[in-house]
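J.: sequence and computational prediction follow.
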Amino acid sequence: MTSAPSVLVVLPSLVAGFLACLGLIVAIGAQNAFVLRQGIRREHVAAVVVLCTAGDLVLVTAGIAGLGPLVASRPAALTAARWFGAAFLAYLAVAAVRRARRPERLDPAGTASGTERASRRAVVLTCLALTFLNPHVYLDTVVLLGSLAHQQAAAWAFGAGAVLASTAWFTALGFGATRLAPLFARPRAWQVLDLAVAAVMAALAVTLVVA
């Protein structure tokens, strides 16, 4: 009968997983830009945070369970995901530019005539697409984190640390964005944000195509 791993074995792996995942997700990207925007709008924030965290949980678990080598050995699948992801990011970039042409203002009550709230279904589908149509997610989360986990003394503790980092980051990003609400009461701030989002989405789309 094997004994449970000691704290001295589990804790370093937990911390390593936390730092590794945080290093991968704390960057300007399509998913983070989307979470930030939803947080500022105070629109279905809890659903977005839960979906992003759950997505990382599924992908990290799959990577540690052994899906990483399988994904890496299927270049055709990664190529298809890359083109689908690039097309979707390009669509989001165009949509952001169109929004910037008619900047809104923050309306917490959702009563302003110029502010159109997105449906929960639309937000959920966009969040899922940004999570699972990006091939970099599979390479970073499934392949890289999966490989790193098996270099640790406690692979699943590493995975738990990674998911903990994901939970902390998306919660802070989504719900912490409300502190920016006074700034985004001005239409010009929304215009700048949407143009920045458009630039990020377009750059990532180009990166996916030329990679």
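T.: On my side now, so go ahead. Numbers count the residues shown, from 1 in each chain.
J.: CA only for contacts and neighbour counts going forward, please
T.: Will do.
J.: who's in contact with stretch 160-167?
T.: Applying C-alpha atoms under 8 Å, 6 or more residues apart in numbering, the contact partners of stretch 160-167 are 13-22, 25, 49, 53, 56-57, 60.
J.: before we go on, here's another structure to hold up against the first:
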Amino acid sequence: MLTSLLAGLGLGLSLIIAIGAQNAFVLRQGLRREHVLPVVAICAAADALLITLGIAGLGAIIQQAEWLLVVVRIGGAAFLIWYGVRAGIRALRPSTLDTDPAGAPTTVRSAVLTVLALTFLNPHVYLDTVVLLGSIGATHGDGRWWFAVGAALGSVLWFSALGFGARMLRPLFAKPVSWRILDGVIAVVMIGIAVSLLLGLLPR
């Protein structure tokens, strides 16, 4: 039991602790201290749901439905490009930051819809949680559900630390130029992931 739980925790953390669309958004919301709880809760709950589905065997089904991954890749790439362009505009136009270093405030609805899109329109999320974690978890036999608990716990710990711990970095973002740099990085990350998704559709 403990071995499976720790294995899930370690692998889960290793997969999500990386610069990605979801993490970049959670970090930005954390720095702004804006709707952090619902954003963190959605990220953690979504991971838990997808990990559970993977352990239950959905990963094997997804691997057979190549057309579904193609649809998700195209939709996810389109959304990431749109979001990346918006971040790039904020980085390149200081006028958008004159009234508030963090930019215009967002509503709870906007934040929730954005994090849902960043989560469920990104095929990497399915490949990491449903397919990879599901496949590895299945090797733990009767302990596979403890593996799932460990992986889900890893998501809770990481997103909580990223979202609520980001406020410790606020002194570094006291000046508008810091937000411009952050938005520039977010733009590069989002568009880079979108390009990688589209390149994955090309014949090899």
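T.: Arrived safely. Note that the structure is a prediction, hence the values are computed from the model and not measured.
J.: overlay them and tell me the TM-score.
T.: TM-score for the superposed pair, counting by TM-score structural alignment, normalised by the length of the second structure: 0.93. Supporting figures: 197 aligned residues with a C-alpha RMSD of 1.5 Å.
J.: among the contacts of stretch 160-167 of the first structure, which one has the most neighbours?
T.: V60 (29 neighbours; other C-alpha atoms under 10 Å).
J.: so what's the one residue sitting closest to the centre of the first structure up against?
T.: For the first structure, the residue whose C-alpha lies nearest the mean C-alpha position (C-alpha atoms, centre = their mean) is Q31; its distance is 3.6 Å. Contacts of Q31 of the first structure were listed using C-alpha under 8 Å, 6+ apart, and they are 127, 130-131.
J.: how close does it get to E116 of the first structure?
T.: The spacing between Q31 of the first structure and E116 of the first structure, counted by C-alpha to C-alpha, to the nearest Å, is 21 Å.
J.: likewise A199 of the first structure?
T.: When A199 of the first structure is compared with E116 of the first structure (using C-alpha to C-alpha), they lie 23 Å apart.
J.: so for the two, which residue has more residues nearby?
T.: The residue with more neighbours, out of A199 of the first structure and E116 and counting by other C-alpha under 10 Å, is A199; that gives 17 against 11.
J.: doesn't A95 make contact with the more buried one?
T.: No: under the contact definition of C-alpha atoms under 8 Å, A199 of the first structure does not touch A95, with a separation of 11.5 Å.
J.: just tell me the aligned range of the top helix by length along the first structure in the second structure.
T.: Longest among the helix segments of the first structure by residue count, using DSSP state H, is helix 75-101. The alignment of helix 75-101 of the first structure onto the second structure (TM-score structural alignment) covers residues 66-92.
J.: mean per-residue distance, the matching stretch versus the first structure.
T.: Its matched residues in the first structure lie on average 0.5 Å from stretch 66-92 of the second structure after superposition (mean C-alpha distance after the TM-score superposition for the first structure).
J.: tell me the SS of P101 of the second structure?
T.: Under DSSP: H, G, I helix; E, B strand; the rest coil, P101 of the second structure falls in the coil class.
J.: what two of the contacts of stretch 160-167 of the first structure are the furthest from one another?
T.: S13 and V49 (24.7 Å; C-alpha to C-alpha).
J.: in strands only, show me the contacts of stretch 160-167 of the first structure.
T.: The subset of the contacts of stretch 160-167 of the first structure located in strands under the criterion DSSP state E is empty.
J.: quick one, what contacts the equivalent of L9 of the second structure over in the first structure?
T.: Under the alignment (TM-score structural alignment), L9 of the second structure pairs with F18 of the first structure. With contacts defined as C-alpha under 8 Å, 6+ apart, F18 of the first structure is in contact with 158, 160-165.
J.: returning to that earlier point: in helices, which of the contacts of stretch 160-167 of the first structure appear?
T.: 13-22, 25, 49, 53, 56-57, 60.
J.: before we move on, what SS does the nearest residue to L15 of the second structure once chain neighbours are set aside have?
T.: Beyond its immediate neighbours in the sequence, the residue positioned closest to L15 of the second structure (C-alpha to C-alpha, 6 or more residues apart in numbering) is D128, lying 6.9 Å away. Under three-state DSSP, the three-state class of D128 of the second structure is helix.
J.: so what's the residue count around D128 of the second structure?
T.: By the criterion of other C-alpha under 10 Å, D128 of the second structure has 21 neighbours.
J.: where's the alignment partner in the first structure of P123 of the second structure relative to T207 of the first structure, distance?
T.: Under the alignment (TM-score structural alignment), P123 of the second structure pairs with P135 in the first structure. Separation of P135 of the first structure from T207 of the first structure (C-alpha to C-alpha) stands at 11 Å.
J.: higher neighbour count, these two?
T.: Using other C-alpha under 10 Å, the more surrounded residue of P135 of the first structure and T207 is P135, with 22 against 12.
J.: is the aligned partner of A194 of the second structure in the first structure part of a helix or strand, or is it coil?
T.: Taking TM-score structural alignment for the superposition, A194 of the second structure sits opposite A205 in the first structure. Classification of A205 of the first structure into helix, strand or coil gives helix, according to three-state DSSP.
J.: gap between the match of helix 75-101 of the first structure and the chain center?
T.: Centroid separation for stretch 66-92 of the second structure versus its chain: 13 Å, with C-alpha atoms, centre = their mean, to the nearest Å.
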